[in-house]
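Colleague: pasting the sequence and the predicted model now:
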Amino acid sequence: MDRIDKHILRLLQQDARQSTADIADKVGLSASPCARRIKRLEESGIIANYRASLNKGRIGIGMTVFVEVSLNNHQASSIDDFEQAVQDMDEVISCHVVSGAYDYLLEVVSHDLAGYESFTRKLQRLENVKDIHTHLAIRQVKGGSELPIFSPSHSQ
């Protein structure tokens, strides 16, 4: 990845609806070479997908909650069952395996407190869930940020 590829990636993260001609103009290429670069970035998996960023408030999401989850055991089948259950819960918008005092950190959204309580009951019904700790997000300071594009010396 050279500096032009990185510039293209930054521009696409800012607004993926830009035309190839607009991107090409901003990076100093003609449209055809720019389109080839974008296609190569897509085919290599660097560009994973394109999506719209939605306004939570406008679609009725009033709460964001971070939930720490500890499991009773760490057998492969229990982990698989928990992770599949989380995949099937629409309220969970991200789930991370973490180190430390708990096993998973979930980011959960809900219309309101009653909706979150309903979600919590689903989570508590899972066999392998030992403990749940909830942190209500009061205000988002930063979010939906563009990913940094590191130099090749930082890549794996």
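Modeller: Ah, there it is.
Colleague: rest of the way, CA atoms for contacts and neighbours
Modeller: OK.
Colleague: the most centrally placed residue in the chain: helix or strand, and which one exactly?
Modeller: With distances taken as C-alpha atoms, centre = their mean, S94 lies nearest the centre of the chain, 5.8 Å away. Under DSSP states H and E, the secondary-structure element containing S94 is strand 92-97.
Colleague: for that strand, packing partners?
Modeller: Contacts of strand 92-97 with other secondary structure elements, assessed using 3 or more C-alpha pairs under 8 Å, 6 or more residues apart in numbering; DSSP states H and E, are made with strand 104-110.
Colleague: included below, for side-by-side comparison, is a second structure:
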Amino acid sequence: MSLDPFDRKIIAALQDDARMTVADIAERVSLSATPVSRRLKKLEEEGVIAGYAPLLDAKKLGFPLDAYLTINLQAHSDDIIDRFENAIQANPYVIACHAVTGEMDYLLHVTARDMEHLSQITLKTLVRIPGVRDVKSIVVLESIKKSRAVPIE
């Protein structure tokens, strides 16, 4: 889908505040509410806007520890990959999982209450998934930049 300047301004406005009303977006992008509403519907139907969700503060919800874990599998058979990915989907503490290139097979973003909790997640859950060969962890000391916004060029 090709985006014109108005579509880009609408998306930028929503990335700033997804709770913005159609009227507020219209004022910000210099269109009336009706075309903004039509454009929003089209962006949603095309999947450019995949949904709306609140940005939660994990620390205030009791999960101040962020960690990234790299995982290697013993083999790349369909059975091992399916078992691993199903286990990851079911784990609420894994907030993102990416199949990656390089030395490791997967990169996980994990949230935890503290180091002991991270240890439990790692040693009692992740390393016990059949087919996992090794797990390495990187604990986040401080987040310098954290954004879910996509560049709108």
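Modeller: The structure has been received and is ready for your questions. Bear in mind that the values here come from a model prediction, so they are computed numbers and not experimental data.
Colleague: let me see the TM-score of these two.
Modeller: After superposition, the two chains reach a TM-score (TM-score structural alignment, normalised by the length of the second structure) of 0.95; 150 aligned residues with a C-alpha RMSD of 0.8 Å.
Colleague: now the strand holding S94 of the first structure against strand 104-110, angle please.
Modeller: Regarding strand 92-97 of the first structure and strand 104-110, their directions subtend 170 degrees when assessed with axes from the mean of the first three to the mean of the last three C-alpha atoms, to 10 degrees.
Colleague: now the helices: where do they sit in the first structure?
Modeller: Using DSSP state H, the helices found in the first structure span residues 3-14, 20-27, 31-43, 76-87, 113-124.
Colleague: in JSON lines: the ones you listed, plus distance to A52 of the first structure.
Modeller: What follows is the helices of the first structure, written out as JSON lines (distance: least, C-alpha to C-alpha, whole Å):
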{"stretch": "helix 3-14", "distance to A52 of the first structure": "11"}
{"stretch": "helix 20-27", "distance to A52 of the first structure": "18"}
{"stretch": "helix 31-43", "distance to A52 of the first structure": "17"}
{"stretch": "helix 76-87", "distance to A52 of the first structure": "20"}
{"stretch": "helix 113-124", "distance to A52 of the first structure": "24"}
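Colleague: which one of those helices lies nearest to F150 of the first structure?
Modeller: Comparison of these against F150 of the first structure by C-alpha to C-alpha identifies helix 3-14 as nearest, at 8.7 Å.
Colleague: how close does that closest one sit to the second structure?
Modeller: When the second structure is superposed, helix 3-14 of the first structure averages 0.4 Å from its matched positions, counting by mean C-alpha distance after the TM-score superposition for the first structure.
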